[in-house]
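*Asks:* Dropping the sequence and predicted coords here.
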Amino acid sequence: MSESHESSQRSRQQQDGGTSPLGELSNQPTVARISGLALGSTDNVELDLDASLASLSHFPESIDFTREGRQYLYRAVRFLAGEAGITQFLDLGSGLPNENNVHQVAREHHPHARVLYADHDPVVIAHARDLVAGDDAAAVIQVDVTDTDAVLNHPTARLILDLGQPVGVVMSSLLQLIPQDDVARGLVHRTMAALPSGSYLAFSSTIAPDSNDRDALEKAGTEVGVGLKYRTPAEVNAWMEHLEPVDPGLCDVRDWRPDPNQTPLPDPHPSVRHLLGESERGRRGYLHGGVLRKP
């Protein structure tokens, strides 16, 4: 690493102000690291494995859902960069890096696409910074992503993003991590309100249409220290009423412009690999999402 890059990294860390307002999370299981197991990540610790296996005993089909969400993310970003012409992206709650990260997919269409990743998990931040090291058009900030002002007014955000031009916002499997409906809704509204016409939102969120399933799944997650909020499609769709859905609209992400020829994902972590295909036995929930344009 060059001296200038080390200086740049130190500057970004100082600008981030240390740990996230949500607190230091390296000593407790996090959804980002547990989800990483479904994508073959080894950037996890023993407590992630324990929590994941405990959670999966209640919801084994979530391995499939996580992988479906990652494949949808690729297709959504490909649409934004390719068809919609978006050249700058804000990835909120970005999670652990994997293959085909937002800046990599976007640059298949725009070699100089600019991407700001934001997350609060210190393990995510460390690995994401390694991924974009030396890249002047991609950066990572550690921040409470529900604090829109803190994100958009961050010094690094001002370097990466031009908020006078359309931005592609990514909220991939983020909203279910926010249990308060008003906070989740406010995040969508405030973020998109701060961006110009022609900006887009690509999101996905866990859904459980049956109330009994929702209660059981939320209880199981809480018991192992990984709380998720399961909502209905109608509840989530209501937060998007000021945006225009792109065809085919908001749906199970498996059905959002499926592409049987897209690059396969890495195998899951060996500890959870046996759960691949569990969703074929039954789907009590699924990932709901789509891409929407700000008029």
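*Replies:* Everything's here; your move.
*Asks:* Only C-alpha atoms from now on, for both contacts and neighbour counts.
*Replies:* Noted.
*Asks:* At which residues are the strands of this protein located?
*Replies:* All strands of the chain, identified by DSSP state E, fall at 88-92, 114-119, 138-142, 168-172, 200-207, 244-245, 251-252, 286-293.
*Asks:* Tabulate these in a markdown table, adding columns for distance to D213 and mean neighbour count.
*Replies:* Listed next are the strands of the chain as a markdown table, based on distance: least, C-alpha to C-alpha, whole Å; neighbours: other C-alpha atoms under 10 Å:
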| stretch | distance to D213 | mean neighbour count |
| --- | --- | --- |
| strand 88-92 | 28 | 25 |
| strand 114-119 | 29 | 25 |
| strand 138-142 | 34 | 26 |
| strand 168-172 | 22 | 24 |
| strand 200-207 | 10 | 26 |
| strand 244-245 | 28 | 16 |
| strand 251-252 | 17 | 19 |
| strand 286-293 | 12 | 25 |
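*Asks:* second one coming, line it up with the first:
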Amino acid sequence: MSVDPGHEWVPPGVDPERPSVARVHDALLGGQENFASDRSVARRLKDAVPEVVNLVWCNRAFIGRVVDFLVREAGIRQIIDLGAGLPTVENTHEVAQFADPTCRVVYVDIDPMVEPHANALLSGNPYAAAVTADVRDAASVLGHPSLTRVIDLSQPTAILAIGVLHLFSDDEDPHGLVKRYMSALPPGSHLAASNMLAAVNPKAQALEAMLHATMGTGYFRDRESIAAYFDGLVPVDPGVVHFPEWRPDERIPGPLASWEELLLGGVARKP
């Protein structure tokens, strides 16, 4: 669906005047599934941190490498992608099913625009689905009929919580949320998680301030707090690191750029 700026189609349940994380992300990637309110936020984020577009693409590349590892090396054949956002290039199911066409993937996002667009992309694909749900309600997500149709929760499953946990405040207990998902899965399941890294880095401070000003969210955390997402799990090498350092396709040419230091994440296995 292409957006005509003069006659934007608004799906049921969508408030075009209120920016959403998924649509702002789409705008930063140069997509068309967004509204003027989302594009305004994207412009303000780019003004505050011009490298934010690079950061979003770095996030996409990290997801791609993680999914490829999960399928090719960890033997995972089921993936639940939390806070998946709008479809873009090299989606989770595309990477997973390139490695094994029978891999099963379910996308979960609270934005009601995500499900219809994902379903259009997934038409005719029996091994993938999209669910409109609040990822903070783990029981409802895991019990959703569209998810249980695709995912057998008695079998090892990977939870992707990449680019979503920094949206939740400490009062919303993102660490407890991760534990609720992982406790519902059998041994051999994996968690891939990330959070924006709190730092003296002026890029971090500028981006966190702008996220709060435009979206009312964005909770950067220190390294210890991010590592705590994986408590009780067996870490996968190289552990919790900056995204470009996690199993890079090519040798990192030199020191990380300041914006690359904002992203911290890793993968771990449930024993």
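*Replies:* Great, that's in hand. Everything numeric in this text was worked out from a predicted model, so none of it was measured.
*Asks:* thinking again about what came up before, Throw the strands of the first structure into JSON lines and include distance to A150 of the first structure, thanks.
*Replies:* What follows is the strands of the first structure, written out as JSON lines (distance: least, C-alpha to C-alpha, whole Å):
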{"stretch": "strand 88-92", "distance to A150 of the first structure": "12"}
{"stretch": "strand 114-119", "distance to A150 of the first structure": "11"}
{"stretch": "strand 138-142", "distance to A150 of the first structure": "10"}
{"stretch": "strand 168-172", "distance to A150 of the first structure": "16"}
{"stretch": "strand 200-207", "distance to A150 of the first structure": "19"}
{"stretch": "strand 244-245", "distance to A150 of the first structure": "26"}
{"stretch": "strand 251-252", "distance to A150 of the first structure": "31"}
{"stretch": "strand 286-293", "distance to A150 of the first structure": "23"}
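*Asks:* wait, which of those strands is closest to R158 of the first structure?
*Replies:* strand 114-119 (9.9 Å; C-alpha to C-alpha).
*Asks:* which ones are touching the alignment partner in the second structure of F89 of the first structure?
*Replies:* Alignment note: F89 of the first structure maps to I79 in the second structure; criterion TM-score structural alignment. For I79 of the second structure, the contacting residues are 103-106, 157-160, by C-alpha atoms under 8 Å, 6 or more residues apart in numbering.
*Asks:* What of G164 of the first structure?
*Replies:* The contact partners of G164 of the first structure, by C-alpha under 8 Å, 6+ apart, come to 195-196.
*Asks:* same deal with F59 of the first structure?
*Replies:* Here F59 of the first structure is in contact with L217 (criterion: C-alpha under 8 Å, 6+ apart).
*Asks:* before we move on, what about D252 of the first structure?
*Replies:* Contacts of D252 of the first structure were listed using C-alpha under 8 Å, 6+ apart, and they are 286-289.
*Asks:* Aligned against the second structure, show me the partner of it.
*Replies:* Match for D252 of the first structure (TM-score structural alignment): H242.
*Asks:* Go ahead and confirm S172 of the first structure touches L73.
*Replies:* Yes: because the distance of 7.0 Å satisfies C-alpha atoms under 8 Å, S172 of the first structure is recorded as touching L73.
*Asks:* Quick one: residues in contact with the top helix by length along the second structure.
*Replies:* Scanning the second structure for the longest helix, with DSSP state H as the assignment, gives helix 52-72. Identification of contacts with helix 52-72 of the second structure by C-alpha under 8 Å, 6+ apart yields 25, 28-29, 45-46, 76-77, 90-92, 95-96, 99-100, 103, 158, 162-163, 192, 243-244, 246-248, 259-260, 263, 267.
*Asks:* Helices of the stretch 1-150 of the first structure, start to end?
*Replies:* Taking DSSP state H, counting those that start in this stretch as the test, the helices found in the stretch 1-150 of the first structure are 3-16, 31-38, 46-56, 62-82, 102-106, 122-131, 148-152.
*Asks:* on that earlier part again, who touches both of S172 and L73 of the first structure?
*Replies:* Shared contacts of S172 of the first structure and L73, defined by C-alpha under 8 Å, 6+ apart, comprise A202.
*Asks:* shouldn't L92 of the first structure be in contact with A118?
*Replies:* Yes: L92 of the first structure lies in contact with A118 (C-alpha under 8 Å); the separation is 5.0 Å.
*Asks:* residues bridging contact with the two, i.e. touching both?
*Replies:* V145.
*Asks:* what number of residues lie near the residue mapped onto R78 of the first structure from the second structure?
*Replies:* Taking TM-score structural alignment for the superposition, R78 of the first structure sits opposite D68 in the second structure. Residues near D68 of the second structure, counting by other C-alpha atoms under 10 Å, number 20.
*Asks:* possible to save the contacts of I79 of the second structure as a markdown table with distance to A204 of the second structure?
*Replies:* As requested, the contacts of I79 of the second structure are exported to a markdown table (distance: C-alpha to C-alpha, whole Å):
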| residue | distance to A204 of the second structure |
| --- | --- |
| C103 | 36 |
| R104 | 35 |
| V105 | 32 |
| V106 | 31 |
| T157 | 32 |
| A158 | 29 |
| I159 | 26 |
| L160 | 23 |
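*Asks:* From those residues, pick the one nearest V41 of the second structure.
*Replies:* L160 (25.4 Å).
*Asks:* Quick check: chain neighbours aside, which residue is closest to T102 of the second structure?
*Replies:* Closest residue to T102 of the second structure in three dimensions, ignoring its sequence neighbours and counting by C-alpha to C-alpha, 6 or more residues apart in numbering: Y127, at 6.6 Å.
*Asks:* Run through the helices of the stretch 151-271 of the second structure in chain order.
*Replies:* Remark: helices assigned in the stretch 151-271 of the second structure by DSSP H, counting those that start in this stretch are 174-183, 202-215, 223-227.
*Asks:* S40 of the second structure: which of the ones you listed is closest?
*Replies:* Closest approach to S40 of the second structure among those (C-alpha to C-alpha): helix 202-215, 9.1 Å.
*Asks:* Nearest residue to the middle of the first structure?
*Replies:* Residue closest to the mean C-alpha point of the first structure, counted by C-alpha atoms, centre = their mean, is S172 at 3.2 Å.
*Asks:* where's the equivalent of that one over in the second structure relative to S183 of the second structure, distance?
*Replies:* The pairwise alignment with the second structure assigns S172 of the first structure to I162, based on TM-score structural alignment. Distance of I162 of the second structure to S183 of the second structure, given as C-alpha to C-alpha, to the nearest Å: 18 Å.
*Asks:* D237 of the second structure too?
*Replies:* Summarising the geometry, the distance separating D237 of the second structure from S183 of the second structure, computed by C-alpha to C-alpha, is 22 Å.
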